[in-house]
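A.B. asks: build the 3D model from these lines:
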Amino acid sequence: MKLRRRRAAALPAIDPCMGDPLARSFCDALAHRDWPTARQILHGTEHPDDRCFLLEACGSVPDVQDWIGTIAATDPLAQLVRGCHATAWAWEARGGYRAKYTQAEQFRLFFERLRLAESSLYDVVAANPDEIAAWAFLVRTARGLELGLEDGEFRFHQATSRHATNLKAHAEWLQTNCQKWSGSHDRMFHLARSAAAAAPDGNMLHALIPLAHLEVMLDREGPAARLYMTQPDVQAELRAAAERSVLHPAADLRPGWPLYFNTFAMAFAQAADHPAAAAVFSRLGDQITTHPWQYVPGDPTKTFNKARATVS
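C.D. replies: I've put the predicted structure just below:
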């Protein structure tokens, strides 16, 4: 009798729109160069976190820079899209590796595209200082252009003075304060813990805590990385942050919520807290995000699947 091989389970796909139908419509409109539809969607999205999510998702759409510039000359919303998209476009050129592994040509394109993003976004805030999304993305361009902590902090405060819990601004400022960029572990944790302490229950700012611990893990090698994540005080802080956000009954599942669930899922998996990881994975389903799984060498989807299988 001929034995049949069992077909391997299909890996979940990474959706830059994270299953959000409005973000998918927005990105599809940009892909088809249908600016009136894209503009209508963006104009109607008023919540700062939702607006930032749409503008983050649009970075996955190819060739936007080929046509958006002409429209941006007379339309501030198109200029906003141009700047936010160019930020993602710049990091695409740089790649995901640290500076010592990045080639000179990659850096040339990176800075060229970042300067386009910086110029576009500053045109936006010059015309409308209350455009929170532009300030949030400017935190990232300041980091990429190596403008220093003072510039980044100014932009961060411009965003958060208008929206105190802005997720995008906090995430970008946390990265700037990481040791691998311009800061230190102490600065990073001060920001993460201060923001989480001030955030209401259910808010996803609590995900800054696992993100900070993952950044420390990345600075350690081999067994030292796992030993760090499995320390009782780290495990306890991760649990407390999850109970105030992704595992809280009032968890705020705004567009983009899978990113924060993935962050906790990876942190709990690395911390060998299998019950907590399983609880997050069960709520997450197949909504995998590239970040933070790309922190581990290999295909993010395979890393996600392996972690989920290990804790289930």
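
A.B. asks: drop to CA atoms for contacts and neighbour counts, all remaining ones
C.D. replies: Fine.

A.B. asks: which element is Pro210 on?
C.D. replies: According to DSSP states H and E, Pro210 maps onto helix 208-218.

A.B. asks: buried ones in that helix?
C.D. replies: Under the neighbour-count criterion of 16 or more other C-alpha atoms under 10 Å, helix 208-218 has Leu208, Ile209, Pro210, Leu211, Ala212, His213, Leu214, Glu215, Val216, Met217 buried.

A.B. asks: nearest residue to the fourth one other than its sequence neighbours?
C.D. replies: Okay, so that is Leu211. In space, and not counting its chain neighbours, Leu211 is closest to Thr263: 6.5 Å by C-alpha to C-alpha, 6 or more residues apart in numbering.

A.B. asks: what's the first helix or strand after the helix or strand hosting the one you found?
C.D. replies: Using DSSP H and E, Thr263 sits within helix 257-270. Downstream of helix 257-270, the next assigned helix or strand under DSSP H and E is helix 274-284.

A.B. asks: the structure of the following sequence is requested for comparison with the preceding one:
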Amino acid sequence: MFKKLNDARKAMRDGPGLTAQLAPDDAVVVDAPADFALPAVEAALHGEHAPAAELLAWTRQNQAWGDRSHLVATLGQASLQAPQWLETWRDEAPDDPDLAVVASRLLVLQAWEQRSHARAKDVTQEQFDAFHTTLADATAQIQRAVDLSPGDPEPWALAIVHARGLEAPADVLRGYVETLWEVDRYHYEGTSQAMQFLAKKWFGSHEQMYAFVHEAVDGAPADARIQELPLDAVLEHLAEDPSTALTQDPARVEDAVRRGQAYVEANAGAGHHLTAQTRNLLVRVLFHLHRFDEAYEQLVAVGPHATEFPWGYWGDAREEFLTYRRHVVTKKATGS
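C.D. replies: Prediction:
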């Protein structure tokens, strides 16, 4: 009883000061676009394609693959709300390679929206039918993106998502991964999608997932975003089997945390689109490891930038982020 009273006093004394160093609750946004992408996204939502076309061309020509992945994903999401800008772009430049990539992304997003992100047992046959029809339509579009944009890893990353949706054979997935790695050996987005294919909740197992992750990060520079992948795998395991995720192989978990921390430290000045998800993952995993001081450091660094992954696995992403943030503050304040 006295411990509980003492903890309550500590929380009342130190909690407000700790909370003051965090972004206000009402400033927190999930998956906010990068600053550099905002003008292009806003123009697209108003039907104008030129800013996005110019920016996408720049990322391709300069092989800025991390920025390109973010931009394609963000513009694809915006196109779910307002696809008219793509039609205007298609009328003006039907063979533009960047148009082909964004159009592919949109079809893949539309397919997953039709399916919903629920577990297979909770998806209706009508939803599955629409999902597979749209994915079939996406096949030719993705091939067109591959043909129009040689040397671009983004179409191959989309091909991997496409393969997962169509339940393609493992050797087909492997072929896509190897081609992706020939273009960009440490491409985070495409490789993380391949990891999903091999996760227990899809077509693999924890063992297959971890083995693939070990291969994927082998030799990667400390500042490459692929260093987040072991942390992604721990989170997938945690979501599927929470009783074993952190205890089955503690060294593996520690390596994942170490890699994630080293990655964000090596990219301290990078845009939040490259580091926020890693920091959000660190918060969740470090919380479960009872390493509350380290979790709090990540919360201070991430500011208002919550991410759908990992929080969306357990409910509304924003609310989950805020809930865990409060828990971390309380634990740190009380020295739990």
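
A.B. asks: tell me how the two chains score on TM-score.
C.D. replies: Once superposed, chain against chain, the TM-score is 0.86 (TM-score structural alignment, normalised by the length of the first structure); 297 aligned residues with a C-alpha RMSD of 2.3 Å.

A.B. asks: if we can go back for a sec, tell me the buried residues in the helix or strand just after the helix holding Pro210 of the first structure?
C.D. replies: Downstream of helix 208-218 of the first structure, the next assigned helix or strand under DSSP H and E is helix 223-229. Using 16+ other C-alpha under 10 Å as the test for burial, helix 223-229 of the first structure gives Ala225, Arg226, Tyr228, Met229.

A.B. asks: from memory the first one sits against Leu214, does it?
C.D. replies: Going back to what we said before, that points to Ala225 of the first structure. No - the criterion here is C-alpha atoms under 8 Å, and Ala225 of the first structure misses it with Leu214 at 9.1 Å.

A.B. asks: thinking again about what came up before, need the buried residues of helix 223-229 of the first structure in TSV (columns: distance to Ser119 of the first structure).
C.D. replies: Below are the buried residues of helix 223-229 of the first structure laid out as TSV (distance: C-alpha to C-alpha, whole Å):
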residue	distance to Ser119 of the first structure
Ala225	39
Arg226	42
Tyr228	41
Met229	40
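
A.B. asks: can you tell me which of those residues is nearest Ser182 of the first structure?
C.D. replies: Nearest to Ser182 of the first structure among the buried residues of helix 223-229 of the first structure, counting by C-alpha to C-alpha, is Ala225 at 21.7 Å.

A.B. asks: if we can go back for a sec, closest to Ala197 of the first structure out of the buried residues of helix 223-229 of the first structure?
C.D. replies: Met229 (21.2 Å).

A.B. asks: surely the closest one is in contact with Ala269?
C.D. replies: No - counting by C-alpha under 8 Å, Met229 of the first structure sits too far from Ala269 to count as a contact (9.3 Å).

A.B. asks: now do the same for Trp81 of the first structure: its match in the second structure.
C.D. replies: That one is not Trp; residue 81 of the first structure is Val. In the second structure, the residue matched to Val81 of the first structure (TM-score structural alignment) is Val102.

A.B. asks: wait, its match sits on Thr74?
C.D. replies: No - at 9.5 Å, Val102 of the second structure does not count as touching Thr74 under the criterion of C-alpha under 8 Å.

A.B. asks: these two: who's more crowded?
C.D. replies: Each of Val102 of the second structure and Thr74 has its neighbours counted (other C-alpha atoms under 10 Å); Val102 has more, 26 against 21.

A.B. asks: and the more buried one, what is it in contact with?
C.D. replies: Neighbouring residues of Val102 of the second structure by C-alpha atoms under 8 Å, 6 or more residues apart in numbering: Val72, Ala73, Leu75, Gly76.

A.B. asks: which of the residues you listed fall in helices?
C.D. replies: Val72, Ala73, Leu75, Gly76 (DSSP state H).

A.B. asks: and the last one, what's its match in the first structure?
C.D. replies: With TM-score structural alignment as the matching criterion, the partner of Gly76 of the second structure in the first structure is Gly59.

A.B. asks: what distance do you get for its match to Asn262 of the first structure?
C.D. replies: To Asn262 of the first structure, Gly59 of the first structure is 20 Å away according to C-alpha to C-alpha, to the nearest Å.

A.B. asks: now swap in Pro21 of the first structure and tell me
C.D. replies: As defined by C-alpha to C-alpha, Pro21 of the first structure lies at a distance of 19 Å from Asn262 of the first structure.

A.B. asks: higher neighbour count, these two?
C.D. replies: The residue with more neighbours, out of Pro21 of the first structure and Asn262, is Asn262; 25 against 11, by other C-alpha under 10 Å.

A.B. asks: is it true that the more buried one touches Thr289?
C.D. replies: Yes - taking contacts as C-alpha under 8 Å, Asn262 of the first structure lies within contact range of Thr289: 6.7 Å.
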